[in-house]
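> build me a model from this:
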Amino acid sequence: MDPSVPVALDRQLTAEARVWLAEAVVRVTRDPSALAALFPAVGRRCGREPLVAGWTVADAARARLLAALPVRGTALAEEITALHRYGDSAEQRAVLRSLAALEDADPTFADLGLPLVRSALRSNDTHLVEAAVGPYAARHLDADGYRHAVLKCVFCSVPLDRVAGLEDRADRELARMLADFAHERVAAGRAVPTDIWPVVRAHPGIWEASGLPAEVDSPVPARRTAADQAVAAYNGAL
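Take a look at the predicted model:
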């Protein structure tokens, strides 16, 4: 978790919300079963406003409750899986955003949260998809899973700067997949998200092999327009 998140939470909570959350943390520490009732109440008691780095107040407050759970490893995974399964999308998002911090605090948690990441990546809820591609996914998804997570973001219009670890994990195969995606969009006369191009440019030959450059000579006006835009973006003109 970004260290600025808990600091921002403490600054933004009202006095009443701060007291409620502190008492809730104590209750969870003493009795983990209390979390089932407290977790859904967070938005109403603490607020749902945007905080920092894509987090909301409710996300950060729920993360604090999860951190208070006095269980580790498999038991922790079971607790958060139940919360994710029965929670609404806001509760699921908070669980996903908390995964890396939970592992930092408990290394035995390891990759036990991966099923939740994979479940979110199968959804069409862009908030869940974005929450799923955080630092925890960057640590634990295998190469193929990570590539498809990036493609999911592109399809769902989740900006790639929200994808953790992209600079380190983007490889030639991902660049090829993104170039193929771009070619499909151009062939349909549709615009291509410009944030894919740094990944493609980092791997020489991918752009040329994709067939995209030839689309500027397409007899179909919409394809030519889309290709011109893609070429300009690839070359850094947009």
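> can we go C-alpha only for contacts and neighbour counts from here?
Noted.
> what's the distance between residue 162 and residue 130?
To residue 130, residue 162 is 7 Å away according to C-alpha to C-alpha, to the nearest Å.
> comparing the two, which residue is more hemmed in?
The neighbour comparison of residue 162 against residue 130 (other C-alpha atoms under 10 Å) goes to residue 130, with 26 against 17.
> contacting residues around the more buried one?
By C-alpha atoms under 8 Å, 6 or more residues apart in numbering, the contact set of residue 130 is 153, 158, 162-163.
> how about a cut-off of 7 Å?
Applying C-alpha atoms under 7 Å, 6 or more residues apart in numbering to residue 130 gives the contacts 158, 162.
> from residue 230, how far off is residue 146?
24 Å.
> between these two, tell me which one has more neighbours.
Using other C-alpha under 10 Å as the criterion, residue 146 and residue 230 rank with residue 230 on top: 28 against 22.
> the more buried one: which element?
According to DSSP states H and E, residue 230 maps onto helix 221-234.
> same check, this time on residue 154
Using DSSP H and E, residue 154 falls within helix 143-155.
> how about this one, so we can line them up?
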Amino acid sequence: MLAAPPLPGTPAFMRAFAAAGRRLREAPPPRGDEVTALMALGIAAPALWSGPRLLRAALLATAVEEADGAADGKAPARLTAAFRTSDSEERAAILQSLMLLPDPARFAALAADACRSSVQPVFEAIAGDNRFPAAHLSEPVFNQMVLKAVFTGMPLARVAGLAERTTPALRRMAADFRSERRVAGRIVPADLDLLLDAVSADHSATYPANGISTP
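Next up, the predicted model:
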């Protein structure tokens, strides 16, 4: 009988999660049917994933399923503990894997906290090439994430589902931001015009991962 996977946040899990990136760097990235399957499961840009990230996602999903099987109702808390004790690359892997987890909506608080991260690769892991925010974040959190993406220079074309989640409230916030920049004599990011002109920000996998597709 195969041993049960370690629960998220436990020392055994953290060791295995770290090892997936540090010892398996030669693992191949997802290809062909794997890319198609990941897209069907809600991963926006699986072609940008590395092999170690794919292995970490599989380990994470299996561990969360095991935590659910324990029936202690602590899977979100366990994953949050794992996130807080991880390095930036591991945090990015967790955030990019959220759509693969059972009942992903329950991890919205973790995603919202990641939107406030001052570490750009961690922020981009949740905001860019990730369908979780559009699917599960509340309107205020999603809107703040979009404006932060503009402010930090992440292309809005990387925000999956932006066209569907663009609301009058988000456009008002963008208009206020643009006005503040103009009054201050600062450059207005072109993406603000994209938002305010209601141009469809169609998600594309052509943008580089800017460091977050590493394991």
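> what separates the strand or helix carrying residue 22 of structure 1 from the chain centre, distance-wise?
In the assignment (DSSP H and E), residue 22 of structure 1 maps to helix 15-30. The chain centroid and the centroid of helix 15-30 of structure 1 are separated by 28 Å under C-alpha atoms, centre = their mean, to the nearest Å.
> what's that helix in contact with?
Helix 15-30 of structure 1 is touched from outside by 34-35, 38, 45-46, 65, 68-70, with contacts defined as C-alpha under 7 Å, 6+ apart.
> so which of those are in helices?
Secondary structure from DSSP state H places 35, 38, 45-46, 65 of these in helices.
> identify the farthest-apart pair in these.
Pairwise distances across those (C-alpha to C-alpha) peak at 15.1 Å, for the pair 35 and 46.
> sorry, back to before: report the buried residues of the helix holding residue 22 of structure 1.
Buried residues in helix 15-30 of structure 1, counted by 16 or more other C-alpha atoms under 10 Å: 17-18, 21, 24-25, 27-29.
> which residue lies nearest the spatial centre of structure 2?
In structure 2, the centroid-proximal residue (C-alpha atoms, centre = their mean) is residue 126; its distance is 2.6 Å.
> can you find the partner of that residue in structure 1?
With TM-score structural alignment defining the correspondence, residue 126 of structure 2 maps onto residue 132 in structure 1.
> just to revisit the earlier point, who wins on neighbours among the ones in helices among the contacts of helix 15-30 of structure 1?
residue 46 (25 neighbours).
> trace that one over to structure 2, please.
That one, residue 46 of structure 1, aligns with residue 24 by TM-score structural alignment.
> against residue 19 of structure 2, how distant is the spatially closest residue to its match that is not a sequence neighbour?
Distance criterion C-alpha to C-alpha, 6 or more residues apart in numbering; nearest residue to residue 24 of structure 2, sequence neighbours excluded, is residue 52 at 6.0 Å. Separation of residue 52 of structure 2 from residue 19 of structure 2 (C-alpha to C-alpha): 9 Å.
> residue 103 of structure 2 too?
Counting by C-alpha to C-alpha - residue 103 of structure 2 and residue 19 of structure 2 are separated by 26 Å.
> that's all I had, so thanks and see you.
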